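Asks: attaching a predicted model along with its sequence, questions to come.
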Amino acid sequence: MKMQRLQRIINFTGQYKKHLFGAMFFAMLSAIWMLIPYFSIYQLIQLSLQGPVLRADLMHYGSIAVIGILFDVLTFFIALWLSHMAGFRLERNMRSYGVNRLLTVGLRFFDQEESGAIRKTIDDNASLTHTFVAHNIPDTIRSIVAPALILMSIFYINWVYGVLMLLIVATSLFLLNRMIGNTADIKHYMDSLDEMTATSTEFVRGMALVKLFDVPLTVFKRFKQSITHYGQWALNYSLSVRQPYISNQIVLEAFPILLIFALRWQKAISAQFTLALFVLIISVQIVMLLMKVLTIGQSLYMSVQAVDRIDHMFNGYEENIESTMATASSQVDFANQDLVANNIGFAYLKDQPILHDISFKLPHQKMTVIVGASGSGKSTIAKLLIGAYRNYSGTITIGNQDIKKLSEPQLMANITFISQHSRLFNRSILDNLKIANPSATAQQIQQALKWSACDDLVAKLPQGINTVIGQDGVYLSGGEQQRLTLCQAFLREARIVILDEVTASIDAENENQMQAAIIQLAKEKTVILIDHKLKITKYADQILVFHHGPIVERGTHTALLAKNGQYQMMLDMHLQTQNWRLGGES
């Protein structure tokens, strides 16, 4: 299984896989050249046993040693260059893979996953895997080839030394494996690190409120708990590996002592001691390479986990892939058909229903306003209408066509969904508007700007519609961005527009202009507005009042006032909050 995961990492290098294999080849050559200076030392030791070493021999073997060092550096440089080329391509391909997965999952994924966590999972894990391929793979080859050659050399010189070194290497590898731990340990480490990073970001973002309102730091319990949890886990893990770590150090440093005991059975002590000295010198390389194995092993585990974490992020959302990528065989005329919901029931969590027995009809080219207390299911019904969740009971139809049988691209081509958190890109105003309709003419754009009350806003910008947002200090308020997002809705050819709390966090001036734009929009398209301020409801063709799941009232503003029920109570509460002033009521 681990080899399959490693093969998958290699496959991410794509057409640069040959660079990776080239890096392995040159790393192997580097390991061979690395041992050439030791060959020269061995030859000089052999000559020293026969008598004084001549100057010519020193120059000859010294030159060979220098050549070995130069070629070692050169071949390892080539290996690193090739592995970095493969690593950068792997990083790019992993990011592309993550983004492509984002394009294939359903909207439910974006409703349940935070954008910061998505970016971090894709970017950070791609960078982590790049490090393994670019740096650790050449080191891995050297750490395999060089010790093997050194062991063969020691066996050639003296089989007793070879057996001793082989035992030491085997014991050290066993202890190193215990030090690295298992996949669960690495996964726990990365999970704890992600949790601490996420909570620290939340802590930093909330620092302004801490200072403004003198909030005690104890409110950030999750941040403190994540640090405590990570610290406790790190301490326990460190204590668990201290015994194999100490044992490994003793084993690696025990070779000189074992050599002394081995020499007791040799007859020619002086000659054997000289050879033992050479064996001791060359064995240092094995010790150094074995210490690298710990880092390489940890990097391998973390790289495998990195690929798995990107996949795991999308687990549970595959059910939407078929419906997302499918092409609906039937065509639906969204422009002239009503949207009807019958007996809708839905729950995010089992046994915790959010909606139950919901039925309504949304007439085409009319404005329906959905109101209700927080948590009553207003936004949830909007998510069902755009196909973000398909595991509901009952039916939602457009022109007698069940939307569960429609592909997500088809729904998105005909439904515009705008939330209170909509954002524009750091491009020109024109580029942002053309995202909604690339083929829109200048006249259509100007008309949309006028209908959405954005023409005056654009006229004030330094370069008009060609002004780049975020450049030269040009920034838009949240309300101004919402107005331009509404302008995109006018430009889109989609016949149904769902507005989810678009006026929730904007000032009074922008709210009035947004309200006028929404009324104009309802003349062109079918508008479903989720609202809690109740200022625009009097202009609605239909009002649906949600109350903890079911629809308790429906009708026009005038008809609902006459009922003197839930809607009237909500309106009274809203008026009270409008009249509230600091220090008392007006």
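Replies: Happy to help now that I have it.

Asks: every contact and neighbour count from this point should use C-alpha atoms.
Replies: Fine.

Asks: so which residues of the protein form strands?
Replies: In the chain, the strands defined using DSSP state E lie at 339-346, 355-362, 367-372, 393-398, 401-402, 415-419, 496-500, 526-530, 542-546, 551-555, 580-581, 584-585.

Asks: got those as JSON lines, with mean neighbour count and distance to Phe425 columns?
Replies: Shown next, in JSON lines, are the strands of the chain (neighbours: other CA atoms under 10 Å; distance: least, CA to CA, whole Å):
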{"stretch": "strand 339-346", "mean neighbour count": "19", "distance to Phe425": "32"}
{"stretch": "strand 355-362", "mean neighbour count": "18", "distance to Phe425": "32"}
{"stretch": "strand 367-372", "mean neighbour count": "26", "distance to Phe425": "29"}
{"stretch": "strand 393-398", "mean neighbour count": "19", "distance to Phe425": "32"}
{"stretch": "strand 401-402", "mean neighbour count": "16", "distance to Phe425": "34"}
{"stretch": "strand 415-419", "mean neighbour count": "20", "distance to Phe425": "15"}
{"stretch": "strand 496-500", "mean neighbour count": "24", "distance to Phe425": "20"}
{"stretch": "strand 526-530", "mean neighbour count": "26", "distance to Phe425": "24"}
{"stretch": "strand 542-546", "mean neighbour count": "23", "distance to Phe425": "34"}
{"stretch": "strand 551-555", "mean neighbour count": "17", "distance to Phe425": "37"}
{"stretch": "strand 580-581", "mean neighbour count": "10", "distance to Phe425": "37"}
{"stretch": "strand 584-585", "mean neighbour count": "8", "distance to Phe425": "42"}
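
Asks: then this one, side by side with the first:
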Amino acid sequence: GGFPMEKTSPMRRLWQLAAAEHRRLRMAIALAAIGVLAGIVPYWAAAKMITALLSETPAAPHFYFILCLAAFVGYALRSILYAQALALSHRAAFAVLRDIRTRILEKLPKLPLGVVIQHASGSMKHTIVDQVESMERTIAHLWPELTANTFGPLCIFVYLLILDGRMALLSLVSIPVGMIFMAIVMRDYEEKYAGAVQTTNEMNAAVVEYIGGIEVIKAFNQGAASYEKFSEKVRANASYYYRWMLHCQLPMSLGKVVSPTILITVLPVGWLLYQDGTLPMDVFIQTIILSLGIAGPLLASLNFIDALAKVGTTVDAVDEFLSAEEQRHAIESRPIETTDIIADHVSFSYDGTKNVLNDISLMIPSGTLNAFVGESGSGKSTLARLIAGYWDVKSGMIRIGGRDLKDIPLPQLYDMVSFVAQDTYLFDDTIRANIRLGRLSATDAEVERAAELSGCADFIRRLAHGYDTVVGSGGSHLSGGERQRIAIARAMLKDAPIVILDEATAYIDPENEAIIQRAVAQLITGKTVIIIAHRLSTITDADTIFLIADGTVSAKGTHAQLLSDSSAYRSMWQAHIRAKDGEENA
């Protein structure tokens, strides 16, 4: 599972996520801090030299030589240590990103399948790729550089306090004034960034949808309308960023102009104190030179304000995945003798408010052919997906072979059920590899036998590369009927004892319908079968037909029983016959 969800600050949460790399990151921070101290040496050496040159008794040449050497060593050390710190922090950062992505990808299969399917693929890609990537800057630069950029000015300030408290305070006056302008921008930064993530997610989803639906768009000549929707999201994204930057520009510019003007206070006031005799010449010179090293690093650290504000939104998006509720099932496999399916007072809601299923109870005996029929949105697909383990039931219970689904480990449950949906997804791989997904250990002969039984063999033989033909992304090189038959071949190869067909003949043209029906007949022989059907003629020989309306079983029985006993089923059958006659007469 994910981390416990007590509300921690984003930076602390990121530090938790980077737990495996703490040693490297601490080392990087320490090296950067030592590098900063070394970087102060050239300033100190320059101040000493100028003081010596202005004093009445000039120092010996070797004095200047030693100071020059000290400045060079300090500068060289700073560069070497800084480079080492960044090398370490970058290695740590990429290891952390790898770990976070691995954990998200390990988490995805443990989430309810339905939850994953409901997510727009564009927003998922944005979190796993783009948002996780945006953490790199924070991890690799923020911790070592922010430490260095704040630790350095702090050391200089402490040294100036020792030299002269008045001058130390003077050297800071312009910085808070500049910071006030920066603070104006930061007031609503997190909220603004969250809005930016949302508009980018919407744009990504629109891009994926536009590209995925290009065939439909062209076929229905909806190019202009669909392109308008797509470009509207792109424009909305651009205009959001433009307005946000416009809002930030003036205060950020003022902050960056005002903060470094340290000498505005140090020079005139220091001169007056020197004239007064209360400030020695060497302290005055050291203050001038060292105070120049305060504002630069602090301003550099302001570049991380952006990264700091983003961390919250990014960590939240990652945590949404890592702490999402997993399906909790038994770990140990259980012997299951039969495949009776019992739904016992099952209610189910996707959003926790509106029930899709209301107190459904039904019994499906092992080895029987059953059908779920009903209007679109009646809950029949949801019930089938619950039986297949896409979600866990919160209210009521589903049992297979007398065992509560939660007592059956998910891998065992998935092995027991073959689910053939109307939207068949094929991977951009060969036909052989796509069928073999049903059982990875299957031999070529077994794959070809499944293809033969499911009516695929004829069209596969006609393809240039036969079984080694690559099907394209999502199976785009094949027709709907061909994809459907490959899905049935895959299910045959899996040879699971329970088969659920969700509108499996939905896309089939009349010529292919007979082939598919034969394939389905082969697939379901001797199995416990649930068919979700719109075409009632395909399920007239079912042992039990369950009529589902408004999330409940309103009637059940054989086709003949329902025709005589259920007016709702009768009117559905008559509408189906009229539609069929219409097709045949057309």
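Replies: Thanks, I have it. Keep in mind that this is a model prediction, so the values were computed, not measured.

Asks: drop the TM-score for these two in here.
Replies: Put the two chains on top of each other and the TM-score (TM-score structural alignment, normalised by the length of the first structure) is 0.82; 576 aligned residues with a CA RMSD of 4.1 Å.

Asks: for Arg95 of the first structure, find the nearest of the strands of the first structure.
Replies: In terms of CA to CA, the element of the strands of the first structure nearest to Arg95 of the first structure is strand 415-419, at 27.0 Å.

Asks: rewinding a little: could I get the strands of the first structure as JSON lines with distance to Met34 of the first structure?
Replies: As requested, the strands of the first structure are exported to JSON lines (distance: least, CA to CA, whole Å):
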{"stretch": "strand 339-346", "distance to Met34 of the first structure": "67"}
{"stretch": "strand 355-362", "distance to Met34 of the first structure": "70"}
{"stretch": "strand 367-372", "distance to Met34 of the first structure": "75"}
{"stretch": "strand 393-398", "distance to Met34 of the first structure": "69"}
{"stretch": "strand 401-402", "distance to Met34 of the first structure": "70"}
{"stretch": "strand 415-419", "distance to Met34 of the first structure": "62"}
{"stretch": "strand 496-500", "distance to Met34 of the first structure": "66"}
{"stretch": "strand 526-530", "distance to Met34 of the first structure": "71"}
{"stretch": "strand 542-546", "distance to Met34 of the first structure": "76"}
{"stretch": "strand 551-555", "distance to Met34 of the first structure": "78"}
{"stretch": "strand 580-581", "distance to Met34 of the first structure": "81"}
{"stretch": "strand 584-585", "distance to Met34 of the first structure": "84"}
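
Asks: closest to Trp233 of the first structure out of those strands?
Replies: Closest among the strands of the first structure, once you apply CA to CA, is strand 339-346, at 39.3 Å.

Asks: where do the helices of the stretch 451-586 of the second structure begin and end?
Replies: 457-462, 480-494, 510-524, 559-565, 567-585 (DSSP state H, counting those that start in this stretch).

Asks: next one: the stretch 251-400 of the second structure
Replies: 263-276, 281-302, 305-322, 380-387.

Asks: the counterpart of Leu385 of the first structure in the second structure: how many residues sit nearby?
Replies: Per TM-score structural alignment, the equivalent position to Leu385 of the first structure in the second structure is Ile387. Ile387 of the second structure is flanked by 24 other residues according to other CA atoms under 10 Å.

Asks: how near is Ile387 of the second structure to Val499 of the second structure?
Replies: 11 Å (CA to CA, to the nearest Å).

Asks: what's the answer for Ala464 of the second structure, then?
Replies: 32 Å.

Asks: swap in Gly195 of the second structure?
Replies: 45 Å.

Asks: please apply the same query to Gly472 of the second structure.
Replies: Distance from Gly472 of the second structure to Val499 of the second structure, by CA to CA: 27 Å.

Asks: ditto for Gln327 of the second structure
Replies: 22 Å.

Asks: picking up where we left off before, ok, now how distant is the residue nearest to the match of Leu385 of the first structure when sequence neighbours are not counted from Pro365 of the second structure?
Replies: Sequence neighbours aside, Ile398 is the residue nearest to Ile387 of the second structure in space, at 6.9 Å (criterion: CA to CA, 6 or more residues apart in numbering). Ile398 of the second structure is 14 Å from Pro365 of the second structure, where distance means CA to CA.
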